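Chemist: next come a sequence and a model predicted from it.
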Amino acid sequence: MPRKTIKQKTIQEFIDSIQFKEVSNDDGDKEYEAVVENTTPYNFSDFSLDVQLLDSDNVTIASEYADTSHWDSGAKAKLSFSTDEVFSSIKLKESTIETE
């Protein structure tokens, strides 16, 4: 297995630090948001996460996406997703991340 570059490690640590919070609950759908400052040294032209919703047995019960574009280092962005699923935890995985 190839070793991760410093850039890959930095981006993965950044992804791991993102925390979503429930912000609304309308008609069975719940909206989750994370306001995140890009603390990496990279400008993202595209930043898309696969948000895996896990049950209490750590089984993926649904996947959603959260994304933004043109996100410069030091800038803040609001990432969000909505779901009607009941889940215990969230696992974030890189979907598409492109840097300038």
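Modeler: Nice, I can see it.

Chemist: all contacts plus neighbour counts: C-alpha atoms, from now on.
Modeler: Fine.

Chemist: ok, the residue nearest to residue 45 when sequence neighbours are not counted to residue 8 distance?
Modeler: Nearest residue to residue 45, sequence neighbours excluded (CA to CA, 6 or more residues apart in numbering): residue 70, at 4.4 Å. When CA to CA, to the nearest Å is the yardstick, residue 70 and residue 8 sit 19 Å from each other.

Chemist: so for the two, which sits in the more crowded spot?
Modeler: Neighbour count, other CA atoms under 10 Å: between residue 70 and residue 8, residue 70 has more, with 15 against 11.

Chemist: before we go on, here's another structure to hold up against the first:
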Amino acid sequence: MFKNFRLRQLLPKGSLSKVFDDVAVELTMALLQFFNSKPNEEHLFRCMKALSKFVQISAQEVPQLIQMIGPDPRSFKGTSERIDQLIEQIGAKLR
């Protein structure tokens, strides 16, 4: 019970998540590689949702990585309405 409390105390002040920037960057690289495999709608939604969270956590490094490595999330636009909403959230951080 106190393990999580102690872990939160180690996080930087103002940190909203337990995922640090470097972990977000590594997981973003894995997601971008996964996007090249043409995932189905359910997998694509879950990955876009994670990517949206990573963009919020690491607001500078993750968007740069997305632009450098690709594919551009907008290339999946039109797959479904819920994915389009996530793409809009990600796109707002990429600008």
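Modeler: On my side now, so go ahead. Nothing here was measured: the structure is a model prediction, and the numbers come from that model.

Chemist: work out the TM-score between the chains.
Modeler: A TM-score of 0.28 describes the superposed chains when it is computed by TM-score structural alignment, normalised by the length of the second structure; 50 aligned residues with a CA RMSD of 4.8 Å.

Chemist: would you say the residue nearest to residue 45 of the first structure is within a helix?
Modeler: No - read with DSSP: H, G, I helix; E, B strand; the rest coil, residue 70 of the first structure is strand and lies in no helix.

Chemist: ok, it touching residue 77?
Modeler: No - when contacts are counted by CA atoms under 8 Å, residue 70 of the first structure is not listed as touching residue 77 (9.7 Å).

Chemist: immediately after the longest helix seen in the second structure, which helix or strand?
Modeler: The longest helix of the second structure (DSSP state H) is helix 41-57. Scanning forward in sequence from helix 41-57 of the second structure by DSSP states H and E, the next helix or strand is helix 61-69.

Chemist: any buried residues in that following helix, and which?
Modeler: Of the residues in helix 61-69 of the second structure, those buried by neighbour count under the rule 16 or more other CA atoms under 10 Å are 61, 62, 63, 66.

Chemist: go on, stretch 6-19 of the first structure?
Modeler: Within stretch 6-19 of the first structure, the residues that qualify as buried are 10, 11, counting by 16+ other CA under 10 Å.
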